[in-house]
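Peer 1: My questions concern the predicted model and sequence given below.
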Amino acid sequence: MAEFIMVVGTSSNAGKSVLTAGICRLLANKGYKVAPFKSQNMSLNSRVAKEDGEIAVAQYTQSIAARVEPSVHFNPILLKPKGNYTSQVIVHGRPYGDMSYDEYRNNKNFFFKKIKESLEILNENYEYVVMEGAGSCCEINLLKDDIANLRVAEAVNAKAILVADIDRGGVFASIYGTIKLLPKNWRRLIKGIVINKFRGNKEVLKEGIDKIEELTGVPVIGILPYDEHFYLPEEDSLALQRLKSFGNKKSGVEVNVIRFKKISNFTDIDPLKYDSFIRLIDFCEEITGDILILPGSRGVTTEVKILKEYNFDEKIREFLKDGGIVIGICGGYQTLGRKLLDKNLKEGDVKDINGLNLLDIKTIFGNEKITKNSSGYYKDFLIKGYEIHEGYTYSKEKPFIKIVRGFGNCGDGYDGAIKKDRGLIVGTYFHGIFENSDFRNYILNIIRERKGLERIEGDKYKDEIERNLNYLAKTIDKHVNLRIIW
């Protein structure tokens, strides 16, 4: 039988995902078998669990923190927005259907049943389950339909921690308002408050903390410091709206990433940040880097239409003439082809469209969705990744990866395409490809050698993820009194 802990927030981006990951790593370091959990997540950034089903990237990262294999039961409901107030609903890792908010809400009892099925499985197989809520746990206009927060905690009698972001201001008002607006049966579940992202001397908070404890009857069990150097993979693509560039400015290698309108799985580019400078470019901008990446998208045909309106295909051709490297991942790979056929409008409101015509490939949509943990070989490199795509691609180009496990282009044993034409064009369905340090270093070293720079070795990305998770666990252990929870 498991002990259940739930982390809920006064708002979005209060720090729920990070605190959940940190508690998972803290418990794992103490020798417990621990599972993360989020009943319902909305994200275009997903990964593939051990059952070959989709879960949100946050729960995948929390699985790494907990040192367990990711499972579809860690995130039983995943909503992937498609536009026009419609989302693809993923249940236990598999597509259930496209639904509007009203359709989803009207079926909430069915989805809550699926959530409880996952909780029962975790209860039988883990010692601790650390649950994450969604957004604010007290959106009073949504409470009767909320199956992502304290209704779930109540179902398993979880002890809940309320986390609030002081960096935004108004932290005490948000704490007080959240607790007081909760129904009494859910209010009693809140056992402690954590103030997150604090800068400065904690003593200045003492008077406010004393008052908020008096008003709510709930103790403040921790104050977590703000650390701008701390990093875990971002879950929400809204994070990209705040960014124009990031990474290592002194690396000598610049990577440009097209900022698609419906970008998905954008964490594919994260492993490059330590050995290159990454600049996100819009359709109207020029390519200034050494490497151009076309990432995944949830509306590929629409993205192609916009790219062509801005003559981006011509920009890429000029870039290749100068020896540039172009890498398309999943939807980005599909855009590079001759033709995209979408008779059932699975990708948007564009039925059929000519692609950028940089690779001799054709993609047909409307097939069964592929979700696979995949692996294969390029040269001597074993490349591991994960596939999440509905398009099947038929290629006349040289294949990129010889598949050992997975689906690839169309189930023919090969993935992607590779073409040398002054520069280098690579297309692949393998998300997570740059998490393979041998391949990542190989691509970056092509540019580095061309510029007379020293070759890079090792895996800074995975080392940094582990360092950050252990640092997070120690920080929580130091600054948060969790004795009230376990």
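Peer 2: Right, received. Where do you want to start?
Peer 1: C-alpha from now on. contacts and neighbour counts both.
Peer 2: Noted.
Peer 1: Give the helix, strand or coil label for the closest residue to residue 190 other than its chain neighbours.
Peer 2: Leaving aside its sequence neighbours, residue 190 sits nearest to residue 160 (C-alpha to C-alpha, 6 or more residues apart in numbering; 4.7 Å). Three-state assignment for residue 160 (DSSP: H, G, I helix; E, B strand; the rest coil): strand.
Peer 1: Now for residue 160, how many residues are close by?
Peer 2: Residues within reach of residue 160, counting by other C-alpha atoms under 10 Å, total 29.
Peer 1: same question, the one 10 residues further on
Peer 2: Counted with other C-alpha under 10 Å, the neighbours of residue 170 add up to 11.
Peer 1: Help me confirm that residue 80 comes into contact with residue 93.
Peer 2: No - the criterion here is C-alpha atoms under 8 Å, and residue 80 misses it with residue 93 at 11.9 Å.
Peer 1: more crowded one of these two?
Peer 2: Using other C-alpha under 10 Å as the criterion, residue 80 and residue 93 rank with residue 93 on top: 25 against 22.
Peer 1: wait, what's in contact with the more buried one?
Peer 2: Residue 93 sits next to 49, 51, 52, 53, 54, 55, 72, 76, 77, 78 when contact means C-alpha atoms under 8 Å, 6 or more residues apart in numbering.
Peer 1: In strands, which of the residues you listed fall?
Peer 2: Taking DSSP state E, the ones among those that sit in strands are 54, 55, 77, 78.
Peer 1: Now which of those would you call buried?
Peer 2: Buried members of the ones in strands among the contacts of residue 93, counted by 16 or more other C-alpha atoms under 10 Å: 54, 55, 77, 78.
Peer 1: try it against this one:
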Amino acid sequence: MTSLMVQGTTSDAGKSTLVTALCRWLKRQGVAVIPFKPQNMALNSAVTVDGGEIGRAQAVQAQAAGLVPHTDMNPILLKPNSDVGAQVIIHGRAVTCMDATAYHDYKRVAMQAVLESHRRLSATYQVVMVEGAGSPAEINLRANDIANMGFAEAVDCSVILIADIDKGGVFAHLVGTLELLSPSEQARVKGFVINRFRGDIALLQPGLDWLEARTGKPVLGVLPYLMDLHLEAEDAVDVRQAPKAESSLRVVVPVLPRISNHTDFDPLRLHPQVDLRFVGPGEAIPSADLIILPGSKSVRADLAWLREQGWDRAIQRHLRYGGKLLGICGGLQMLGESVADPLGLEGPAGVSHGLGLLPLHTELAAHKQLRNVRGRLCLGDVEVTGYEIHAGVTRVPETARAAVRLDDGRADGAVSDDDQVFGTYLHGLFEGADACAALLRWAGLASVERIDYHGLRERDIDRLADLIDRHLDTDRLRELCGL
């Protein structure tokens, strides 16, 4: 067994992308490889086969490796619920909420969970492909580190350091990061990868030669910038989309302060007939065919913030003009009559008035619901698959029309009597071609082009693996993987 770790000079340097690419590249060679991220901080998560949750990026990496997501792939997940605090999820289960200072001390405990998962994976797989978090040069976080060099030292693994040239200052990033590491940590860095390069590689070569001479470390390769690459984002909202025709369906998603699982909207952003717009603080909600209220890690606080923005009035105006409104998870809860938090799970205990657009009441509970589900969408009676990640228990009158009839016999969500408002707990709602087409027709698109979203994701994972063969030192990579 070999563990190889990818660390980055900054957040968004390309760690997740490179690990995904290496997982698929190794799988193609018949290597039993599994992704692993000791600690992740993200509000985009996925439900695992063993009934827990992990970061969404690790679920994509699992797909690249030909595996189903498992909690051992991401033993520590932090889901921010304020500017200074987060829910702490260990082995897929929420155990507590902590502020940053308390968690810094708690990392000694968290490290035991990390090492436990790594031992299990190491006993089963030939290569454990590890992703770091942020940067190893964040010296204020070095004590008790479990996400970068602290983990690498604990399990004695080699490290590849990746930097994003598109941000600028790539040589300063690489040399500066290396300088801030201890001698033993510096020795673990076996080479550099430069990401998102565009231009003539010959113009970069003098810099590469200097870097190797300056550090004594090899440049393992330079990955090109792919304009149309799509991988589900670990946390940041991806707003990129190709130009859309004026006749496209106009879809607006308000970006809440604690928006979660916004990867729900990637299939829409990639759909050629959908013009998707994310609306942020201080922006007015524009004219649209469909408004979608997304998931939220702090529903009551985000609902209050939505009202402060005046977006509740914009939503009412949108409905008066015949527009459609869809709520997912936290968005579903906001559409109801009330959201109660008697235990103070998301802040001060209390009750918030909902938008009053669906006949339902939600109470937040300590036990989180985590399920992969399948059922029938009420719109067109088509199959829908998705996953539930929520702490709320929502009561819906039996007389209400369910949004989805699940295969386990439960009714999910509700649809308003006038057919304008649709609410569901199901994330991943738009990933299936049939369900996506039915929802777009409901929103006003007369003739819908079917899109194979999973096929698009597979295509881009394969494109990444192709880049490994074309642009990196594959002999050296095989050696680092113990092959």
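Peer 2: Now that the structure is in, tell me what you want to look at. These figures come from a predicted structure and were not determined experimentally.
Peer 1: related to what we said a few turns ago, make JSON lines from the contacts of residue 93 of the first structure and add distance to residue 134 of the first structure to it.
Peer 2: As requested, the contacts of residue 93 of the first structure are exported to JSON lines (distance: C-alpha to C-alpha, whole Å):
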{"residue": "49", "distance to residue 134 of the first structure": "20"}
{"residue": "51", "distance to residue 134 of the first structure": "24"}
{"residue": "52", "distance to residue 134 of the first structure": "24"}
{"residue": "53", "distance to residue 134 of the first structure": "21"}
{"residue": "54", "distance to residue 134 of the first structure": "18"}
{"residue": "55", "distance to residue 134 of the first structure": "15"}
{"residue": "72", "distance to residue 134 of the first structure": "17"}
{"residue": "76", "distance to residue 134 of the first structure": "14"}
{"residue": "77", "distance to residue 134 of the first structure": "12"}
{"residue": "78", "distance to residue 134 of the first structure": "12"}
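Peer 1: Quick one: map residue 407 of the second structure onto the first structure.
Peer 2: Aligned by TM-score structural alignment, residue 407 of the second structure pairs with residue 404 of the first structure.
Peer 1: Just give the nearest non-adjacent residue to its match, would you?
Peer 2: Nearest non-adjacent residue to residue 404 of the first structure, counting by C-alpha to C-alpha, 6+ apart: residue 376, 4.7 Å away.
Peer 1: Tell me the gap between the helix or strand containing that neighbour and the middle of its chain.
Peer 2: Assigned by DSSP states H and E, residue 376 of the first structure belongs to strand 370-378. In terms of C-alpha atoms, centre = their mean, to the nearest Å, the centre of strand 370-378 of the first structure is found 19 Å from the chain centre.
Peer 1: What helices and strands are in contact with it?
Peer 2: strand 46-48, strand 381-389, strand 401-405 (3 or more C-alpha pairs under 8 Å, 6 or more residues apart in numbering; DSSP states H and E).
Peer 1: ok, and for the first one, which residues are buried?
Peer 2: Neighbour-count burial for strand 46-48 of the first structure flags 46, 47, 48 (criterion: 16+ other C-alpha under 10 Å).
Peer 1: quick one: it to the second structure mean distance?
Peer 2: If you overlay the two and look at strand 46-48 of the first structure, the average distance to its match in the second structure is 0.8 Å (mean C-alpha distance after the TM-score superposition for the first structure).
Peer 1: can you list contacts of that strand?
Peer 2: Applying C-alpha under 8 Å, 6+ apart, the set of residues contacting strand 46-48 of the first structure from outside is 54, 55, 56, 57, 60, 265, 371, 372, 373, 386, 387, 388.
Peer 1: same thing with stretch 393-400 of the first structure?
Peer 2: Stretch 393-400 of the first structure is contacted from outside by 334, 359-364, 378, 409-410, 414-419, 426-428, using C-alpha under 8 Å, 6+ apart.
Peer 1: Repeat the analysis, applying 6 Å as the threshold.
Peer 2: With C-alpha atoms under 6 Å, 6 or more residues apart in numbering as the test, stretch 393-400 of the first structure has contacts from 360, 361, 362, 363, 409, 410, 415, 416, 417, 418.
Peer 1: now stretch 313-333 of the second structure
Peer 2: With C-alpha under 6 Å, 6+ apart as the criterion, stretch 313-333 of the second structure contacts 289-296, 299, 420-425, 443.
Peer 1: Same question for stretch 459-468 of the second structure.
Peer 2: Residues contacting stretch 459-468 of the second structure (C-alpha under 6 Å, 6+ apart): 21, 24, 25.
Peer 1: From residue 35 of the second structure, how far out is the first one?
Peer 2: By that I understand residue 21 of the second structure. According to C-alpha to C-alpha, to the nearest Å, residue 21 of the second structure and residue 35 of the second structure sit 11 Å apart.
Peer 1: more neighbours, those two?
Peer 2: Shown here are residue 21 of the second structure and residue 35; by other C-alpha under 10 Å, residue 35 has more neighbours (31 against 24).
Peer 1: Can you give me every residue that contacts that one?
Peer 2: Contact analysis of residue 35 of the second structure by C-alpha under 6 Å, 6+ apart lists 128, 129, 130.
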